[in-house]
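Undergrad: What follows is a protein structure lacking sequence information:
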C-alpha cells in the first residue's frame, strides 16, 4: 500500500484540484442559512408523503426554481428560498391550498433569516475548526509523537477539502447542518487514524530493524478489517437516515462523504505522510 503512495495522492489531488478550481470560479452554493431569505412551513394534513412533496415541489419551482424543500415531519413541509417575497409566498400558498384543499391556517410559519446570521455561522465554524485542529495536534503529539500529529492533520484537511470539492463540483446547497457534519467528520476521521497509529507504535517494538514502509504496511493490514467493518456499519446507518428521514438530509449527506473520505485518508493519506516524514528525518540524519 505504501509503495503506491503516488497513486493514492494523485486520486485525491485530482478531485481536490477540480473542486477548488470550480470553487474559485463558481463558489459554493450557499443556502438560505448563509445568504439569508425566507423559511416557510406548510401543514399538508394527513396522508402527506414523498409523492405529494414532489407535486408540491413543482408548484414551488414556478415561483423559485432554486428553492429547497424538506419534509419537516409527518404532515409538514419546509420551503427555503432567498428569492420569494411576501407577495409570491401568498400566491404560492394559495396554489398549494387550492390544489390540496387546505385551510387558511395551513401556513404554519413564515420567517426571515438575515445574511448577517450566515456570516456569523461561517466565522464560528472556522474558529471551531481551528480550535479542534490545534487541540487534536497537541493531544496526538503528546500521546504519540509530533509526526503522527502532522500526518493526522493532513488527513483531516484532506477530508474537509474532498467534502467541499464534492459540494463545489455538484453545486449542492450548503446550509448550517453542514457545519455540524464537518465537525463530526473531524472526530470520526481522527479516531480511525489513531487506531492505525496506535498499531504502528505497538509494532515499532516488535518489528525492530524492519523498514518504515514494512512497519506501516503491516500495521495497516492488521487494522484493515476493523476499519472496513466500522465504516460499513456507520455508513449503513447514515444512508438509512438519509433515505428515510428527509428532514436531516442536509446533515446526513456531507456525513456520508466525510465518512468515506475519512476511511480512505486514514489508510492511504495519513500513514503514507507519516512514512514520508520519518524517511525525511532519516535522510537528514544520514546527511548530517
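TA: Great, that's in hand. Since this is a predicted model, take the numbers as computed values, not measurements.
Undergrad: all contacts plus neighbour counts: C-alpha atoms, from now on.
TA: Will do.
Undergrad: OK, contacts around the nearest residue to residue 138 once chain neighbours are set aside?
TA: Closest residue to residue 138 apart from its sequence neighbours, by C-alpha to C-alpha, 6 or more residues apart in numbering: residue 149 at 7.4 Å. Applying C-alpha atoms under 8 Å, 6 or more residues apart in numbering, we find residue 149 in contact with 136, 137, 138, 139, 140, 141.
Undergrad: my read is the last one is in a helix, agree?
TA: Yes. The assignment for residue 141 is a helix, going by DSSP: H, G, I helix; E, B strand; the rest coil.
Undergrad: try this one side by side with the last:
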C-alpha cells in the first residue's frame, strides 16, 4: 500500500468564521500599521529608486563577490550591489561583474576620486580587474522607475478585478481585490518597519505575490460557486465554510511546498536575492491567510443575490423559498 502524506485530514469541518471579527480586525490593524510605517518611516529605497552609479568590471580571474564586497566596505559607499554576469560568449579568461553604488550626498554620480578609490580597492584583491564602463542613473530616471513600479502594481490589480468580475460576480471581485490590497500593503509595510532595502526586485516579488494570492482565492471561489449551485438550501456562511474546508488540503500543500523552497533560498541564497526571497516568503504567508480569512469574509459581508443565475449558466445560487423550489421542480417533470 502506497504511503500518502497528509498534512490535513481528507475531510475537515473547521469553522473559519468562528473568530471572523478577530481575523478581520487583525487584518485591518496590520493594514493601518503598515500605512503608518510607510508614511512615517518611509521605504529604504535601493539604487534603482535613489539613483547611483553602475560599474562594469572585467577580469581574467574568477570573480569573488565576497572579496569584492569586503574590499569596498572601508570606503563607506552605502548601498552597494555586486552581481556576476554570465554569458556563453565569454571566454574562459573573461569574468565580468556589475557593481552598483548608490548616489553619494545627493549627487547623481560618484566622483572620479571615489571611482579611482573603488578601483584601487578591488585591485588589492584582484590585480587584473579593470573598469570597462561607468554609468550613472540620475534622480529623474529613478523617479520614473518609481512611477512605473506603482503603475504596474495598480494595473495588475485592476486587471484582476476585471477578470474576477467577468468570471464570477462583482461581490467576488471586491473580496478578491480587498485581499490583494491587504497582501501588498502589509508586505510593503514590513519593508518600511524593518527598513529592508526596497528595489525593483521587490516590485517583481509583489507582482508574483499578487498572482499567487489570486490563484488561491480563485480556487476557493470556484469551489464556492459549485457548492452554491449544489447546496441551494444551505446558508451562505455554511457554504463558504464548506468551500474552504474542501480546498484546505490543496491550499496547505501548495503553500507549504512553496515555502520550503523559499526558506532554503532565504537561508542559502545569499545577499543578492535575500530581499526578493523575503518578500516572497512573507507574501505567501499573508496571501494564504487573506484567501482563507479576508476574501470570503468580504463577500459574506456584502452578500449575494442568491436568486440570480450564475455567469456560467448554471442553476440559481440559492432559493430561500422551498415552495418556489418545489414548483420549479414540478414544472421540470411535466
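TA: Ah, there it is. It should be emphasised that the depicted structure is a prediction, and the values quoted were computed from it without experimental measurement.
Undergrad: re earlier: structure 2: which residue goes with the residue nearest to residue 138 of structure 1?
TA: In structure 2, residue 149 of structure 1 lines up with residue 173, judged by TM-score structural alignment.
Undergrad: do residue 21 of structure 1 as well
TA: Using TM-score structural alignment as the criterion, residue 21 of structure 1 maps onto residue 36 of structure 2.
Undergrad: quick one: that match is in a strand?
TA: No. Checked against three-state DSSP, residue 36 of structure 2 lies outside a strand; its state is helix.
Undergrad: count of residues packed around it?
TA: Residues lying near residue 36 of structure 2 (other C-alpha atoms under 10 Å) number 15.
Undergrad: after superposition, how close is whichever strand or helix holds the residue nearest to residue 138 of structure 1 to structure 2?
TA: Per DSSP states H and E: residue 149 of structure 1 is located in helix 146-170. Once fitted to structure 2, helix 146-170 of structure 1 is off its aligned match by 0.5 Å on average (mean C-alpha distance after the TM-score superposition for structure 1).
Undergrad: Tell me which helix or strand comes right after that helix.
TA: Toward the C-terminus from helix 146-170 of structure 1 - assigned by DSSP H and E - lies helix 177-206.
Undergrad: just to revisit the earlier point, distance of the residue nearest to residue 138 of structure 1 from residue 274 of structure 1?
TA: Look at residue 149 of structure 1 and residue 274 of structure 1: by C-alpha to C-alpha, to the nearest Å, they are 9 Å apart.
Undergrad: same deal with residue 174 of structure 1?
TA: 33 Å.
Undergrad: do residue 118 of structure 1 as well
TA: Counting by C-alpha to C-alpha - residue 118 of structure 1 and residue 274 of structure 1 are separated by 37 Å.
Undergrad: neighbour-wise, which of the two wins?
TA: Neighbour count, other C-alpha under 10 Å: between residue 118 of structure 1 and residue 274, residue 274 has more, with 23 against 20.
Undergrad: Counting neighbours, what do you get for residue 149 of structure 2?
TA: 20.
Undergrad: Spell out for me which residue occupies the centre of structure 2.
TA: residue 209 (2.3 Å; C-alpha atoms, centre = their mean).
Undergrad: tell me the contacts of that one?
TA: With C-alpha under 8 Å, 6+ apart, residue 209 of structure 2 has these contacts: 183, 184, 280, 283, 284, 287.
Undergrad: likewise residue 174 of structure 2?
TA: The contact partners of residue 174 of structure 2, taken as C-alpha under 8 Å, 6+ apart, are 161, 298, 299.
Undergrad: Next: residue 195 of structure 1.
TA: Residue 195 of structure 1 is in contact with residue 223, counting by C-alpha under 8 Å, 6+ apart.
Undergrad: Matching it against structure 2, which residue comes up?
TA: By TM-score structural alignment, residue 195 of structure 1 lines up with residue 219 in structure 2.
Undergrad: ok so, going back, would you write a PyMOL line that selects the buried entries of the contacts of residue 149 of structure 1?
TA: Command for PyMOL that selects the buried part of the contacts of residue 149 of structure 1, burial taken from 16 or more other C-alpha atoms under 10 Å:
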select buried, resi 136+137+140
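Undergrad: mind checking which helix or strand the corresponding residue of structure 2 for residue 210 of structure 1 is in?
TA: Using TM-score structural alignment, the partner of residue 210 of structure 1 in structure 2 is residue 234. Counting by DSSP H and E, no helix or strand carries residue 234 of structure 2.
Undergrad: And residue 41 of structure 1, by the same measure?
TA: Using DSSP H and E, residue 41 of structure 1 sits in strand 37-43.
Undergrad: Downstream of that strand, the next helix or strand is which one?
TA: helix 50-63.
Undergrad: and the helix or strand just after that next one, what does it pack onto?
TA: Using DSSP H and E, the helix or strand that follows helix 50-63 of structure 1 in sequence is strand 68-71. When contacts are defined as 3 or more C-alpha pairs under 8 Å, 6 or more residues apart in numbering; DSSP states H and E, strand 68-71 of structure 1 packs onto strand 76-81.
Undergrad: I am finished for the moment; much appreciated.
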